[in-house]
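Asks: Pasting the sequence and the predicted model now:
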Amino acid sequence: MNLSLQLHETAKTYAEKPAYYFMGQSSTYAELDEAITKFASGLEKLGIKQGDHVALLLGNSPHFIISLYGALRLGLTVIPVNPIYTADEIGYILNNGDVKVVVALDQALPLAEKMHTLLPKIEHYIFCETKPESLANAEIEKLSVYPKMKSFSNVVTSGDLTFQGLELKDDDVAIILYTSGTTGKPKGAMLTHKNLYSNAKDVGDYLKMNNGDRVVTVLPMFHVFCLTVALNAPLLSGATMLIVPKFSPKEIFELIKDYGATVFAGVPTMYNFLYQYPEGNPADLKSLRLCVSGGASLPVALLNNFEKKFNVLISEGYGLSEASPVTCFNPLDRPRKAGSIGTSILHVENKVVDELGEEVPVGGVGELIVRGPNVMKGYYKMPEETVASIRNSWLHTGDMARRDEEGYFYIVDRKKDLIIVGGYNVYPREVEEVIYNHPDVVEVAVLGVPDPDQGEAVNAYVVSKNSGLTKEQVREHCKEQLAKYKVPSTIEFLEELPKNTTGKILRRALKTQITQAVGKYDF
């Protein structure tokens, strides 16, 4: 079974049920499936064949879903790309990913003009219209890349509903997800049809997703968290997606209230914005049966405050691109443990090991490794990195974790973010949790910086809602709950912390920002 085939079957069962709502418009499952079939057929008529690579430079929209599932139905490999990346970042992925077709909004026309001579392998640029057709056509005809240009609507119109799709193998690569590239160039994680289908199915089952659910799809669709939890899993379950192009606390409150949303999936930053929103009315969220958090560790103070204020359960989970992505979630049929990423989902094993690969005792800290049908095939054109990451069928995540006696896992921190102060281990998240508990703190990030005496020192970068909060007050707050060597030696107040498009705080970008500002730290 694969995602596109299953959607075709779901469309038979729920033909007239809304598959999604988007900016006041909607589509039934039957209409969505027809558009997917015709788009796949239209691509085939352009000479695109099974195994070819297609890149999606799209935000949250029906275009993304139709392009994704249409490409999968034709047996293509899809490469979702963040459309706000720079030309150099996009160019690297398109070149490294051997892309033949690019699907993008017409707003990216200048980008195509700039890149097409540098990327001769690209045979077609398919542009999704956001402007009046006559205006878009006039702009396209002026471009030197014009012969390669195609209109999304024309590709769909040219397709045939008689198209049956191709026979796909479970281990065929369906999607290549390029990691954020915190060190060096991004790596393309190859996810198979089996990886994607199994994880979407298991996540949907674990969260008890059903055809009565209305899921807020506001996380970026090109990101694996949204792709599985808020797009693939709902479509497998016959649920309805409430597609939001861009996160706004005001719009989210209105959407949930107006459409009776039942599931919200977000990252910790989104929950923080919703909690801090002055006009946030708990009554507007009464239809929610579940909130899901992932992408980064959710501060315990924020989790408790949010649940108390809005009277809705947050189930925190864990995943990574290389695992399609979910490996753990807090179960719904047992107590949720604050600070935990939950237990292993169905068919997936998680284990905490030491440097020798031996499982550590309960409560001990080690590296989290994962095994299951969701684990990637490998990194695209990077065999050495694949061998280093997957050993004896276990994916090594690089995250430090511990497990309690009931099988709940807790992320301690990224292995590479560990701070060593005078020989003692300091995990940034532990310090961040304490600072988050201060009532005046909105956000915080903790980093290790070189120190001539202790090897490294702990620095905290704080965003506060109280301009009167002092560094000494934060330090005294830390002293009450942390050992002396864990208390930040330096505390700086910032207007905001750097984040990626999913809202995850970027420690590496913060390090770069600080290095440029002070010019003295060698990270």
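Replies: Great, that's in hand.
Asks: drop to CA atoms for contacts and neighbour counts, all remaining ones
Replies: Noted.
Asks: these two touch, right, Leu57 and Val103?
Replies: Yes - assessed by Cα atoms under 8 Å, Leu57 is found in contact with Val103 at 6.1 Å.
Asks: Second structure follows, compare the two:
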Amino acid sequence: MIPNYTNVHLKFKLDGLSYKYDDLMEIAYSYVKEGEPYQQDLGNFLLDWLDRHDYVVVKTSGSTGKPKSIKIKKQAMVNSAIATGDFFNLQPGDKVLNCLPSNFIAGKMMIVRAIMLGLELDMTEPAALPLIDYEKDYTFCAFTPMQLKNFAKYLQSIKVAIVGGGMVSKPIIESIKDKKPLVYETYGMTETVSHIAVKKLNNFSGSESIETSYFNTLPDITVSQDERNCLVIDAPQLSDKKIVTNDVVKLHSNTSFEWLGRYDNVVNSGGIKLFPEQIEKKLQNKIKGEFFIASKPDDTLGEKLILVMEAKEDNLDRSIFDVLDKYEKPKEVIVVPKFKETSSGKIHRKKTLKMINI
């Protein structure tokens, strides 16, 4: 039987203490009034979760469009939590760590999973390198790519880790390939109530490898493509209608896919379709600092491929482009002192390009 969002699991603990429904309301008020900033965010979410409404209002990150607030059904969040619990075999009493901000969907869902599945949740302030008790073992944790990079040498204390919210670079994947914990990259967005699919990043066996590892959907979720080859998600437990994305994918089955890039980022240069995200992946360990691939109008090609780099000056060694195919090589490098960012700290490509009149 699927629990209702008004339930609090008997085994749920927050920072080592057990709470029932009324207790949670009291601690939420306490956090909002007297807590650290990250605890205030936690308190505000708990107050939203415990109110009389059957939905919560969640902010999108703004990385793929204008930031907006959307209503998400609380029961859909419960269903998402159960799907994650089933996929990773999370059991009541398992210890989990949340080092993500509680004002975005990924952090909120860590809290909901704990409340619904009876997990023992430890909260820590979101930071590039979260401060935790390294002597304590955790069953499950979620990271951003930067957190995973900085936390890689301490992963022995975690059984399963998921990473999302940005591209996981080759150097990061290299740093975890021999680590004991299972690490999965996630695919999802606010509209899908956190992740709907995961991809294994390490601990491969037999013929498995990072090159043949694709996103696999959580239970009861299937995928297809529209006429643009963009991903369409059918998740009845999360949404009343199919979710059409702007993510171009290669389908391997109705539950498995390979992510290629954003439809709105695709560059058509001289009739050749190029995916900036795939090019960025090849250059990830070649360039220090932030960068991205984009395009600018060109009389001959229609669109000319460019590399935009956050730096004081252009000191880029062009030989790094040797790892790219002929048509993937940028025709121009543009230096920007500081990129525009979204509210969640991601590069805002469109605003950055607008800033340099592209």
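Replies: Sure, I can see it. The shown structure was predicted, so the numbers you read here are calculated from the model rather than taken from an experiment.
Asks: Comparing Leu57 and Val103 of structure 1, which residue is more hemmed in?
Replies: Val103 (24 against 21; other Cα atoms under 10 Å).
Asks: which SSE is that one in?
Replies: Secondary structure assignment for Val103 of structure 1, by DSSP states H and E: strand 101-105.
Asks: Just name whatever secondary elements that strand is in contact with.
Replies: strand 53-57, strand 124-128 (3 or more Cα pairs under 8 Å, 6 or more residues apart in numbering; DSSP states H and E).
Asks: and of those strands, who's closest to Met400 of structure 1?
Replies: Closest to Met400 of structure 1 of those is strand 53-57 (Cα to Cα; 33.0 Å).
Asks: nearest to Asn311 of structure 1, of the helices and strands packed on strand 101-105 of structure 1?
Replies: That would be strand 53-57 among those, by Cα to Cα, at 37.3 Å.
Asks: Show residues contacting the helix or strand where Thr512 of structure 1 lies.
Replies: Using DSSP H and E, Thr512 of structure 1 falls within helix 507-518. Residues from elsewhere that reach helix 507-518 of structure 1 (Cα atoms under 8 Å, 6 or more residues apart in numbering): 182, 445-447, 497-498, 521-523.
Asks: distance between it and the chain's centre?
Replies: 24 Å (Cα atoms, centre = their mean, to the nearest Å).
Asks: what about the aligned partner of Ala460 of structure 1 in structure 2, how many residues close to it?
Replies: Per TM-score structural alignment, the equivalent position to Ala460 of structure 1 in structure 2 is Leu307. By the criterion of other Cα under 10 Å, Leu307 of structure 2 has 19 neighbours.
Asks: Leu307 of structure 2 in helix, strand or coil?
Replies: strand (DSSP: H, G, I helix; E, B strand; the rest coil).
Asks: any idea how far it is from Gly118 of structure 2?
Replies: 47 Å (Cα to Cα, to the nearest Å).
Asks: ok, now Leu131 of structure 2?
Replies: On the measure of Cα to Cα, Leu131 of structure 2 and Gly118 of structure 2 end up 24 Å apart.
Asks: Just want to know which of the two has more residues nearby.
Replies: Each of Leu131 of structure 2 and Gly118 has its neighbours counted (other Cα under 10 Å); Gly118 has more, 22 against 12.
Asks: which residues touch the more buried one?
Replies: Contacts of Gly118 of structure 2 (Cα under 8 Å, 6+ apart): 8-13, 91-94.
Asks: All good on my end, thank you.
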